[in-house]
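**Q** Sequence first, predicted coordinates after that:
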Amino acid sequence: MATMDLSKIPNEKKLHLCKWYFRAGFALLPFLWAVNAVWFSKEAFIAPPYEEQKQIKRYVIFSAIGAVIWTAALLAWIIIFQTQRAAWGEFADSISYIIPTGIP
């Protein structure tokens, strides 16, 4: 997996980019939280200490937590919907894009 090369970016810009990805994740784009957590994890936990690192670490942790929560919620919805779709009847049909044939 390729990661972004953050070594050429000034620390202030790293913080700005990390903060931007974190905030953009609130626009129902949890994938950005996952990307943020992956891209900046080395910067937050492995790189030698610098002034902005503490804030970056905070954004990385919250991004990872947000991505995990969204993943768990999506997985729960998929499992519930797939196992209960037939029992939900007309309501499930109305929220389905493709209605499987052969299920009463």
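**A** Received it, and whenever you're ready, just let me know what you need.
**Q** From now on I want contacts and neighbour counts done on CA atoms only, so please keep to that.
**A** Fine.
**Q** which stretches of this protein form helices?
**A** 11-24, 30-45, 53-88, 90-95 (DSSP state H).
**Q** Turn those into a markdown table, columns for mean neighbour count and distance to residue 3.
**A** Converted to a markdown table, these look like this (neighbours: other Cα atoms under 10 Å; distance: least, Cα to Cα, whole Å):
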| stretch | mean neighbour count | distance to residue 3 |
| --- | --- | --- |
| helix 11-24 | 17 | 14 |
| helix 30-45 | 21 | 6 |
| helix 53-88 | 16 | 15 |
| helix 90-95 | 12 | 38 |
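**Q** Please compare the first structure with the one that follows:
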Amino acid sequence: MEASRSDESNLSPNRDQRSNLNPAHNSMISSGQVWPTIDGPLGLTEEASVDYARRFYKFGFALLPWLWAVNCFYFWPVLRHSRAFPQIRNYVVRSAIGFSVFTALLSAWALTFSIGGEELFGPVWDKLVMYNVADRLGLAGLA
């Protein structure tokens, strides 16, 4: 019986040391607090997070839709917890929708050109593709 107690006491400190490798994570779980960014307590405050989420969302319309993906990634806890941070969630959900629509349109466009090709577009194909720009401008025979 005493040997098993000493084994348990030897095991429990190691277990506690392993679980305390990330004290911020443990305190977040024990207190039940949700942080707006993936950085946890090391990240932005809630006020700054609203500003950053708004900026990422608006700049995504400036032909930078990858910022919508960054917004979704950085504010993943906001997407995960539906009732937390309603001001930030508004921008992050819109960013997720925008990035999904952009990805669907880009994929459809790429698949149309790669699968359809010349059979789909006919004689207009030569004007649409970019691999013959040097031939059209007369630059191919200069070397």
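**A** Sure thing, it's come through. What you are looking at is a predicted structure, and each value in this text was computed from that prediction instead of being measured.
**Q** And the TM-score between these chains?
**A** Overlay of the two chains. TM-score (TM-score structural alignment, normalised by the length of structure 1): 0.76; 94 aligned residues with a Cα RMSD of 2.3 Å.
**Q** Now distance to residue 5 of structure 1 too, for the helices of structure 1, in JSON lines please.
**A** Output for these, formatted as JSON lines (distance: least, Cα to Cα, whole Å):
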{"stretch": "helix 11-24", "distance to residue 5 of structure 1": "11"}
{"stretch": "helix 30-45", "distance to residue 5 of structure 1": "9"}
{"stretch": "helix 53-88", "distance to residue 5 of structure 1": "16"}
{"stretch": "helix 90-95", "distance to residue 5 of structure 1": "42"}
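**Q** in structure 1, what residues pair with stretch 91-100 of structure 2?
**A** Counting by TM-score structural alignment, stretch 91-100 of structure 2 falls onto residues 59-68 of structure 1.
**Q** List of residues touching the matching stretch?
**A** With Cα atoms under 8 Å, 6 or more residues apart in numbering as the test, stretch 59-68 of structure 1 has contacts from 18-19, 22, 25, 30-31, 33-34, 36-37, 40-41, 44.
**Q** Show me which of those residues is closest to residue 92 of structure 1.
**A** residue 30 (25.3 Å; Cα to Cα).
**Q** Now do the contacts for the closest one.
**A** 66-67, 70.
**Q** That one pairs with which position in structure 2?
**A** Checking TM-score structural alignment: residue 30 of structure 1 goes with residue 65.
**Q** cool, residue 85 of structure 1 as well?
**A** In structure 2, residue 85 of structure 1 lands on residue 117 (TM-score structural alignment).
**Q** about what we covered before: possible to save the contacts of stretch 59-68 of structure 1 as TSV with distance to residue 98 of structure 1?
**A** What follows is the contacts of stretch 59-68 of structure 1, written out as TSV (distance: Cα to Cα, whole Å):
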residue	distance to residue 98 of structure 1
18	38
19	38
22	34
25	29
30	25
31	25
33	30
34	29
36	33
37	34
40	39
41	39
44	43
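**Q** Would you mind measuring from the alignment partner in structure 2 of residue 17 of structure 1 to residue 13 of structure 2?
**A** Matched by TM-score structural alignment, residue 17 of structure 1 corresponds to residue 52 in structure 2. Residue 52 of structure 2 sits 41 Å away from residue 13 of structure 2, going by Cα to Cα, to the nearest Å.
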